[in-house]
Structures are given as structure tokens and as C-alpha cells.
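A.B. asks: return atomic coordinates for the entry below.
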Amino acid sequence: MAVTQQEIENRLWDAADELRVAMPEAQYSSVVFPLMFWKYLSDTWEHQHEQFLADNEGLDDLSAEEAHEIEYRDYQSFEIPFIYPGTVRERRASWTSILATITQPGLGARVRASLQAIETANPDKFSRLFGSMTWTSEEVLSREVLAAVMQAMNRTPKMHEGNVSHDVLGGAYEYLLKRFSDGSGTRAGQFFTPREVVELIVEVLDPKNFESVYDPTCGSGGMLIASANLLKARGGRGYTLKLYGQEAVQDTAGVARMNLFMHNLTQFHVEVGDTLKDPRFKKADGSIAQFDVIVANPPYSLKWKPWTKDTRAIGGTAPTKSADWAFVQHMIASMDAKKGRAGVVLPHGVLFRGREEEAIRRRVLDDDLLEAVIGLPPNLFYNTTIPTCVLVFRASGTKAPERQNGVLFIDASTRFAKATNRNILTDGDIADVVTAYHSSFDTDGNPVDPDGNGGLAARFAPLSEIVANGYDLNIGRYIKHAAAEQEDLGTLIDAYNVARAERQKAEQRMLAVLASAGIEGFDE
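C.D. replies: Down below sits the predicted model:
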């Protein structure tokens, strides 16, 4: 009987729930994903080992070395070695082997030794896969809790491909990612982008067979996986994509690698490091590597140490208080010269903030690299409630003729459905945005078929109009519908600052009057 998605998801959540007595939900992923992937590897290895033994019954005259050579040549795609070899504690670094010892002291140490041994034995596939593994310390996670988690996870069905498809396994992994994110609040936004936002960006960029896809802030790898899934759903070959990602947090990079493996995507490279300070993907001459498709949801308004001299800094250098445009500059430098395109989610401030950011924005627009600005609804993300936008870029000279020397603006800010903790984009919302993106526009920049975009307000604005507006990309300046429904954000900020100053003056007068009357105890 086939294993259902619901069954495996329920069992995995039961295992995760055992951690509730030991740590906050935001930390569950650092324990559950390594254990889940270890069980997947072990179940797969043991399934292939049983097949090897069945196929080679009667070959007792083989030496251990010959048997090992045949098994790993014809049956196994990775090795699960022994831990503590040559000692009385020697045992295979597999899930079942260690599970048999859960009542004995030192369980965490054995788990750690097993995961490290698997990494070491398979450096090309699993180097640094399992992260820092700090949770294997008895001080972090007691033997009793770790044993309870392993026993609960052991009740999941065998995870080898003969029993559970990669679609089910990948879906279960994503289920846990979303469940952890829904329950852990803002911290989840550091590594998980809501699926519908990812799908929107990937739909717009439309990856093709054999192309390269790069995410410079890849988190759990969702955008890379979505690229392959979309291609597969359209009848393409998702497995032909060459996937690249960089992630600053080691444990999160491990989550991404495991996520990709669970989805049966093996043509990937995920590196650890700060993309702005230490980009890990470079050409032989040391310049930034280039890719066909670049996708990202970088940390918003990240404080950083600006470049002093860097070829990526077209138009200048982003300010210390916000690296938003630095991530854009990196993505632009990473676009393939012939067909490179990029999509990035950022806060609306990148559209209108002045000084250094305005100088970069001017250069990007003058070089005709920005193709579209898509305004999204508020409260879509786990780590912020602010409205965001998607910026779409094309390599110099590669825009379609009708899209050159201008920018397409799409207002999807009111298109969402309310969920428990946040707003979501429905499949219909995504489809309408993609339709609007592909629409044709008349000489005034209005859609030729205004009903064909699902009711979304959209307009193609020529560069001359943008220049006349001081290179301000605020959507309300170009779409009257958006301007009518919400005031210019810069105006709102000015109004807020005036009101705040007036309130502070009123409070000071009130406190002075109270103090003169001998009434104290109010906090300023």
C-alpha cells in the first residue's frame, strides 16, 4: 500500500513535537531535518544493501573487498561507513544501528559521530551537510528527549524510493519548513520564503531546460526547487537545471542541501558565506560567475560594511544602513550577458530612497536593466508585515523591443487572501500577475486588453517619464489606481514625522503642567 503524504507528515510532526519540552519551535529545524535526512539515507542504503544480498546469494567466495567493490559500483550511490572502527564500540553509522543503542549513555555523541562519518565518507555529496550539530550535546538536548524524537521518527514509513516517492518526501520536507515557519514567527523569515511568492518570481523568470539558476541568499533552497518544479510541471526536465546557492548561516545551508536531495535534485552547489563580502561563485579570472536565472529574497535593510572597491558597485555603493541595493548590484553582476534575468523581493524603500540609493537607481535605469516593478500586498512574510515589491531585471540589451527604455509597473497590493498568521497570494492572484506581466501595452503605456490581466492595474512607463519624476519608482506615480487608493509613501512618512513631533511637544507641555501641580510618576 502506497504511503500517503498525510501519513508521513503526521508522523514527522509527532517526532518534531517531542522537542517542545527542550527548545522553542524556531529551533526545531536544526534537529528534525538532520535526523530525517539521516533516516532517509539509512533507509535507502539498507534497501539497496538487501537488494545486493538478494541478487548475489551464493557468492560466499567473494572477499570482503570484492563484495564492497561490487555493492558500491552497482547498487549504492553513497556510503554509510562504520564509526569507532577497530574498537568494541564499532558499528555502522546508520539510523537502525544507532537506534538500537538509545537506552545507553552517550546517544548524542554516537549520533554526531555517525553524521560526521557520513559527511567524511562522501565529501563530494555530503560535505558539511548536517550543519554544526550543536544539538547533539547533552547540555543542549538530553538523551531522553533525543531518544523520544528518534523513536517517534522511527514510526514513519521507510523512506527509500521503493516505498516513498521523492514527490512525497520533498512535500513532507516542505510541510515541515512551513509548519516551523508558521509557529516560530519572525526568525523563520531568515530561511523560508512563502511558496506563493517564490512561485510568482519563478513564473515570471521562466527557467528553461539546461539553464543555470542562482540564489545568492538561498535560505532553505525553496527558490531553486521551485524552478525545477515549474519546469517539470510545464513538461520540461527540471533535473537538467544547474542549481547554485549561497547562504550565510551554516545550519541553514545544510537545510537547503537536504531539501534539494529530498526533491531528487542532485545537480546543485550550495556554498556557505556572506555573498556581499565573500561571493563564492567566481570565474577562473576571479570575476563574479554569471547565470541564466537569478532569484533572491535577501534580508531587508541589512546593515553592512560597504565595498571600498568592487566591480559590482555600478552607480556607487549602497549605504551602511541598508544593503538592499548592494544585493541588486550583485545580482546584476551575476546575470549572463546574453539571456540573464533576475527577480528579487525588496521593501518599497528601494523605489524612492535618496542619496546613495538614488544614484544606483539612476544608473540601473539609465542602463535600461530594470524591466518590471510588481507591488505585493502587506503581511505576506513571516519576518515583516510591510508591503514589498518584486523587481525584475534583464541583462543589458536583452529586453524585448517593446519593453526597452521603460519600466512595467503592476499593482497587486490588494490581491491576497487572509490566512491564520499572514496574507497569502492565491493561484489566481499569481496567474493574474503573470498575465499582466506578459501583456501588450499601447502608446500611453496602458494594457491593450485591460480585462486580460485579471483586473490588476498595470502600466508601462517610458524612461522619460521616470526621469521627469526624479528617478522615483513609487508605483503610485505611474498607476493612477494605486495613487488613488493609497497616498504616496513619502508623503505619509512626512506626515507621520510632523504628527510625531507635535505629539512630543504636547506631552512635554502636559508633563510640565503636571509637575508644577506637584503630580509626578509619569514616565516620559
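A.B. asks: contacts and neighbour counts: CA atoms only from here.
C.D. replies: Fine.
A.B. asks: and Asp494, how many neighbours?
C.D. replies: Number of residues near Asp494 (other C-alpha atoms under 10 Å) recorded here: 11.
A.B. asks: and it, helix, strand or coil?
C.D. replies: helix (DSSP: H, G, I helix; E, B strand; the rest coil).
A.B. asks: then Leu408?
C.D. replies: Under three-state DSSP, Leu408 falls in the strand class.
A.B. asks: pull the number of nearby residues for it.
C.D. replies: So Leu408, with other C-alpha under 10 Å, has 24 neighbours.
A.B. asks: go on, the one 4 residues further on?
C.D. replies: The local packing count at Ala412 equals 22, with neighbours defined by other C-alpha under 10 Å.
A.B. asks: can you pull the contacts of it?
C.D. replies: By C-alpha atoms under 8 Å, 6 or more residues apart in numbering, Ala412 lies in contact with 374-377, 433, 456-457.
A.B. asks: please provide the structure for the following sequence as well, for comparison with the first:
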Amino acid sequence: MNEWNPDARLIPYAQELNPETHAICVADKLIQGYDTKNIKLGNTLSNDLLPGERFDYCLANPPFGVDWKKVQKAVKGEHRVLGYSGRFGPGLPRVSDGSMLFLMHLLSKRKPESEGGTRIGIILSGSPLFNGSAGSGESEIRRWILENDWLEAIVALPTDLFYNTGIGTYVWVLDTDKEPRRKGLVQLIDATGIHTPMRKSLGSKRRWLTDEQIAEIARLHDNFEETPVSKLFDTEDFGYRRITVERPLRLRFQVTRESIASYMAGKPFQNLKDKQEPVRKALESLAGDTLWMNRE
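C.D. replies: I've put the predicted structure just below:
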């Protein structure tokens, strides 16, 4: 932070569910000389211990693919009662993966554009990108983010970066007050080929990013150009609708020997078993040059 603004005053805020992780965070910040009164212990999704707070920067690495059954009542209650005045107005993801709840939680801490907005970085698995068809909770959350033009970039990271899983992960970069050149656009960066092998694996972690490689990814983002690993898209490019096409009622048909033979060779006819013979006779009685104009 001091590299960007020597006069900046850093005040950390955080909330953590795991007591050991919370204690480590508090100890680390005390050693660095920070006031730790704003580092809270508790469940972020069911009990926001920093209500009403707004931040310049937000960072999160929520658990991948963890269900939120234990806090389902509280989350659904907030969604139903508070709507967009709460944290979960756009919709709710499937209970088996609460990643997008954390994303909405961070966005609820955003500052208005008049105050410079908020920049957010969050590491997610691939499921928030792809899960949910049009109209589902996940899709509505993504639509809300894109229509408000908050999504700045998504960076695909290499696999095998984490100790407890080898899955591919993605960094979502969001800004609620984009710079003019980025407005209406989303940058996709493929950084899956940028990594260094570890001499010895630690659990599932077999790769890491050097400082130079991190700077390389940062440059790809900062340059904001089309390259083989950096693509720019309009926000509208990610929108889609689900349309149900009903098969029209067939009132005009003709039975031929060829169509009967084709039908009899198919699975539907084979599944009729002991009813095959009467069906065959009924079809053959209709065969000929007659053009039937209704189902009767």
C-alpha cells in the first residue's frame, strides 16, 4: 500500500470463522503494530459482525465448494426480508456451494462511486463461473454483477497451487468505480501456464508463483490489451436466456411401410414387449397413400 501512496493509513478489518486462523491473524497484526479490535471471530454468512462498514479494498479466499446448510435459515431469511437492502438481494446459489454468498457479502461493503468505489479480489473455484442455468440463483447473481459493470477481470490460475486441493482456481477482480477505459468490458486472463514447480510437494501443492510471475500476471492485467492470453469482452457477451421450444402438434401425417419399419426398429417399439403385435397391426392398417389430416 505504501508503494502506491506513502500517506495512506491502513486499517485492517476482517471476520473469520476458524478460531485458530483468527488467533493467528490477530497475533500477526499485533506484531505489525495494528489495532486488532476490528478483526472479528464469527460466521460471516449468518452473522455479519461488521454491519454498515464500507471499505476501499476487500480480499477473500473463501472455502471452495462448501455447503451452507447450517446457516440456510439465516441466509434465506435475510434474502427474503431485506432483499437488496441486505447482502443477498440478487439471489441465492445452490446449498451445496456458498462461494457466491461470500462474493455478495464483499459487494455489500462497497463504497459509492462518489467516494471512489471499492476494489475487490476474491479467489473462487470454477463452479461460480459455470453453475446454474439462466434464471437460477447463480445466474441472477452473475447478471447483477455484469449489469452493474462491476466485474473488471477474471484470472485463471494454474492447478496445484493449494495445499488441500489441486483444482483450477480463478481470481475475480471487481471494481465498483471502473476507470473509463474498462467501462463496459471484462478482461479474461489465462495464467494457467505461468507457474514454477516445487522441488517437493506439500499435500496437493506442487506449484507456486514467483514474485516475477506475479508481476507478469499483474502486467497483463494493467496493460489491458488483446494478447494470446488476455482477451477483452463486452459485458453483454456473457448474457444469455433460456428458451423452451415446444414441439408443434402434428395433425398431418402419412404412414408408409418405410416409416413403420423404422419405428419398429427403434427403442420405443421394443419397450412395448407383449403389446408389439397389436401396435404393428394398427400401424399396418393405416399404411398406404392416405394423407391423414388429424390424429383420429
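A.B. asks: for the contacts of Ala412 of the first structure, which ones persist in the second structure?
C.D. replies: Retained in the second structure by both residues aligned by TM-score structural alignment, their matches' C-alpha atoms under 8 Å are the following of these: 374-377, 433, 457.
A.B. asks: what segments of the second structure are helices?
C.D. replies: With helices called from DSSP state H, the second structure shows them at 19-31, 72-82, 99-107, 127-130, 137-147, 211-223, 257-264, 267-270, 276-286.
A.B. asks: out of the ones you listed, which one sits most buried?
C.D. replies: Comparing the helices of the second structure by mean neighbour count (mean count of other C-alpha atoms under 10 Å), helix 99-107 ranks first with a mean of 21.
A.B. asks: what span of the first structure lines up against that one?
C.D. replies: Under TM-score structural alignment, the match for helix 99-107 of the second structure in the first structure covers residues 324-332.
A.B. asks: hmm, back to that, let me have the helices of the second structure in CSV, extended by distance to Pro197 of the second structure.
C.D. replies: CSV is the format used below for the helices of the second structure (distance: least, C-alpha to C-alpha, whole Å):
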stretch, distance to Pro197 of the second structure
helix 19-31, 27
helix 72-82, 40
helix 99-107, 28
helix 127-130, 26
helix 137-147, 34
helix 211-223, 12
helix 257-264, 58
helix 267-270, 52
helix 276-286, 64
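A.B. asks: and of these, who's closest to Asn5 of the second structure?
C.D. replies: When the helices of the second structure are compared by C-alpha to C-alpha, helix 211-223 sits nearest Asn5 of the second structure, at 17.8 Å.
A.B. asks: which residues are in contact with that closest one?
C.D. replies: 153, 187, 189, 191, 194-195, 230.
A.B. asks: wait, Arg415 of the first structure sits on Pro378?
C.D. replies: No - in this structure Arg415 of the first structure lies outside contact range of Pro378 using C-alpha atoms under 8 Å: 9.9 Å.
A.B. asks: would you mind finding the match for Ala260 of the first structure in the second structure?
C.D. replies: In this structure residue 260 of the first structure is Leu, not Ala. Using TM-score structural alignment, Leu260 of the first structure pairs with Lys29 in the second structure.
A.B. asks: how much space between its match and Ile39 of the second structure?
C.D. replies: Going from Lys29 of the second structure to Ile39 of the second structure by C-alpha to C-alpha, to the nearest Å gives 9 Å.
A.B. asks: who's in contact with Phe233 of the second structure?
C.D. replies: For Phe233 of the second structure, the contacting residues are 185-188, by C-alpha under 8 Å, 6+ apart.
A.B. asks: mind checking how far the alignment partner in the first structure of it is from Glu507 of the first structure?
C.D. replies: Under the alignment by TM-score structural alignment, Phe233 of the second structure pairs with Ala461 in the first structure. Noted for Ala461 of the first structure: a distance of 46 Å to Glu507 of the first structure, by C-alpha to C-alpha.
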